[in-house]
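K.L.:
Build me a structure from this.
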Amino acid sequence: MTERSAIRHDNPLPTPPFWGSKCLEQIPLRSVAPYINRTALYKFQWGFKPKGKSPEEYREWARHEVDPLFTRLLAQSDAEGILRMQAVYGYFPARAEGDELVIYSDPSGAAERCRFPFPRQSTARRLCIADFFRPVESQEMDVAAFQLVTAGQHASDYARELFEADRYQDYLYWHGLSVEAAEGLAEYVHKRIRAELGFAREDARAIPEMIKQKYRGSRYSFGYPACPNLADQDKLLELLDAGRIGVTLGDEDQLWPEDSTSAIVVHHPEAKYFGV
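P.N.:
A predicted model of the protein is given here:
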């Protein structure tokens, strides 16, 4: 028998506002902008390194030198529709069976819809994502949330046009913004889910602190150690009816458009990132 972790299952279960999925077709980029990780954007996507500056000196320098570029690109995107932020997300009845998360067709649990298998840690706490849900033996039906976000195909096409025109610096700026905007949109939708499930009040007040996972539960993206099977995204796309926002699963089980991310959202208070 698999040695399971000691995750407790006496946490209160939230009541979702609906079962199934919802589409957010037109999300203003300016609504997403506060959730964009500017440290990742400025330092790692755009290459603006501190170069000997202290953290305080770097923040002051970035405020004068890089923030105006960020603001200008947001305004250009708004004016020209370059980044087209869209999302689908939803809530599904679920229970755990061993290392698998079972998704049901309705809250009665009469019919199984699909399963998501997850790996288990071989050391440490022997965690597995399935551990954070009520087991199949339980009389209670748990809830799993899934989300899928995209910056849109046009963002990728625009960046490619800049590259082909030898406008490499502009390409770097737009490609980096598209990548981090998609991540910011994932944070934005995750916060919406926490609000709809009734515990967003537990979030850190400052967004930069919140995006360091200072909130209840966790969002596990496919392709990372706790949720490594990219091919399982086909089930997520079907659950969320992803065609409504034009997202498909392409070669090597990668999402297309490329600036898209998917995740399972776990509400259990003990759920945090972990490796396997």
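
K.L.:
going forward, measure contacts and count neighbours with C-alpha atoms only.
P.N.:
OK.

K.L.:
Could you check stretch 106-117 and say which residues are buried?
P.N.:
Buried positions in stretch 106-117, judged by neighbour count with 16 or more other Cα atoms under 10 Å: 106-107, 109, 113, 115-117.

K.L.:
scratch that, stretch 56-65
P.N.:
Counting neighbours by 16+ other Cα under 10 Å, one finds that the buried residues in stretch 56-65 are 59, 62.

K.L.:
so how far is that stretch from its chain's centroid?
P.N.:
Computed by Cα atoms, centre = their mean, to the nearest Å, the chain-centroid distance of stretch 56-65 equals 29 Å.

K.L.:
Which residues outside it are in contact with it?
P.N.:
The contact list for stretch 56-65, computed with Cα atoms under 8 Å, 6 or more residues apart in numbering, reads residue 50.

K.L.:
what about the longest helix in this structure?
P.N.:
For the chain, the helix with the greatest residue count under DSSP state H is helix 168-197.

K.L.:
That one - contacts with which helices or strands?
P.N.:
Secondary-structure packing of helix 168-197 (3 or more Cα pairs under 8 Å, 6 or more residues apart in numbering; DSSP states H and E): helix 29-32, strand 85-97, strand 142-150, helix 153-164, strand 260-266.

K.L.:
so which of those comes closest to residue 208?
P.N.:
helix 29-32 (13.1 Å; Cα to Cα).

K.L.:
thinking again about what came up before, can you add distance to residue 177 and mean neighbour count and give the helices and strands packed on helix 168-197 back as CSV?
P.N.:
Converted to CSV, those look like this (distance: least, Cα to Cα, whole Å; neighbours: other Cα atoms under 10 Å):
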stretch, distance to residue 177, mean neighbour count
helix 29-32, 11, 16
strand 85-97, 12, 24
strand 142-150, 13, 26
helix 153-164, 9, 17
strand 260-266, 13, 23
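
K.L.:
And this one, please, so the two structures can be compared:
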Amino acid sequence: LLSYQQAVANKPEFNWFEYTAPIPRVLGAQWLLDYPLHKLIATIDWTPFFITWDLVGKYPSIFEDATVGEAARQLFDDAQAMLEKIVNEQWLTAKAAFGFWPANQVDDDDIQLFADEHRSEPLAKLHQLRQQQQTNAGKPNLSLADFIAPLNSNVVDYIGAFVVTVDQTPGKQSTEAFEAAGDDYSSIMMKALADRLVESFAEHLHLRVRTEYWGYAEDENLGNDELIREKYRGVRPAPGYPACPDHSEKATIFKLLEAEQKLGVTLTESFAMHPAASVSGLYFSHPNSQYFGIKKIGEDQLQSLAARKGQTGPALQKWLRPLLD
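P.N.:
I've put the predicted structure just below:
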């Protein structure tokens, strides 16, 4: 590992003076409280659905597989039949919270959000981690904060955040009712479809963000395979994933978006989201923004993060243990 100072010194160099950040069409938080489920079917990524059932293979070529093809086809047909009922009888409800705020990078690895365009009133701070491994010659040590213009650059920049959830509609068919009737297959199927729908909602909403709500890629025209392969400008990293492994950052996102009050999505003590079919994350629009893995960090970075978050090293260690070298 490099020292944390060395890693910071090896951040990517962007020419911020020639950069103009796209301005979101509406600033602050907004909510979509009963999103039409039928709009989420086209962007479903079916490959992970089969993995849930221990059938490995890419969709749709999995149907041609000599070993699992027939089972996959049967399962898929059952899924389509249930999906039709879920949509037509509204067994599930899709809800989203998302928003955009003026933001700048501060202290190398933090992102300061501001209440409005005057940038005089700090609203919240998102704390990021930086790759600390020795990199190949010329490769930078990345942090998500790198993709937001530094405060001292005087560039006006923005960040977005989102929470999407697909929950059982009260009074409609439920997984519990299936289980009570001894129909575990349908219960697992319903949970698996809720998972696919919420991931699809995250994809679908990000598409609308890029083309409409933030609007920096109005002319984007990608097929579903290209969406799954992330061929678009911008990223939506989720806390708990490789680029931002600190699950506790979800608390800031939830507060900004009033996710609990507006959507009924809650965080457990270990920062898991409830209902389980929920996804949260950040939106970055910079053309160079990308996904990467933090992998390992040193004690020096842990202490820096603890100081910036106003916590103690041991308290943070609990969340970041897998990263500590």
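
K.L.:
quick revisit: including secondary structure, could the buried residues of stretch 106-117 of the first structure go into TSV?
P.N.:
Output for these, formatted as TSV (DSSP: H, G, I helix; E, B strand; the rest coil):
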residue	secondary structure
106	coil
107	coil
109	coil
113	strand
115	strand
116	strand
117	strand
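
K.L.:
circling back to that earlier point, buried sites along the longest helix of the first structure?
P.N.:
Buried-residue list, helix 168-197 of the first structure, by 16+ other Cα under 10 Å: 171-191, 193-194, 197.

K.L.:
Compare the helices and strands packed on helix 168-197 of the first structure and report which one is nearest to residue 47 of the first structure.
P.N.:
The minimum distance between residue 47 of the first structure and these falls on helix 153-164, with 17.0 Å, by Cα to Cα.

K.L.:
The closest one vs helix 168-197, what angle?
P.N.:
Calculated by axes from the mean of the first three to the mean of the last three Cα atoms, to 10 degrees, helix 153-164 of the first structure forms an angle of 160 degrees with helix 168-197.

K.L.:
Trace residue 146 of the second structure over to the first structure, please.
P.N.:
Matched by TM-score structural alignment, residue 146 of the second structure corresponds to residue 131 in the first structure.

K.L.:
Assign a three-state SS to its match, would you?
P.N.:
helix.

K.L.:
Let me see the contact set for the residue lying closest to it once chain neighbours are set aside.
P.N.:
Using Cα to Cα, 6 or more residues apart in numbering and skipping residues adjacent in sequence, the residue nearest residue 131 of the first structure is residue 7, 6.4 Å away. For residue 7 of the first structure, the contact set (Cα under 8 Å, 6+ apart) comprises 131-132, 270.

K.L.:
Just the buried subset of the residues you listed, written out for PyMOL, thanks.
P.N.:
Only the buried entries of the contacts of residue 7 of the first structure go into this PyMOL selection, using 16+ other Cα under 10 Å:
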select buried, resi 131+132
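
K.L.:
Adding distance to residue 221 of the first structure as columns, could you present the contacts of residue 7 of the first structure in a markdown table?
P.N.:
A markdown table is the format used below for the contacts of residue 7 of the first structure (distance: Cα to Cα, whole Å):
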| residue | distance to residue 221 of the first structure |
| --- | --- |
| 131 | 17 |
| 132 | 16 |
| 270 | 17 |
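
K.L.:
Go ahead and flag the most central residue of the first structure.
P.N.:
Geometric centre of the first structure, nearest residue: residue 186, 3.9 Å, by Cα atoms, centre = their mean.

K.L.:
That one pairs with which position in the second structure?
P.N.:
Under the alignment by TM-score structural alignment, residue 186 of the first structure pairs with residue 202 in the second structure.

K.L.:
hang on, the earlier thing: so which of the contacts of residue 7 of the first structure comes closest to residue 21 of the first structure?
P.N.:
Using Cα to Cα, those come closest to residue 21 of the first structure at residue 132, 21.6 Å.

K.L.:
residue contacts, the closest one?
P.N.:
Going by Cα under 8 Å, 6+ apart, the list of residues near residue 132 of the first structure reads 7, 9, 266, 268, 270-271.
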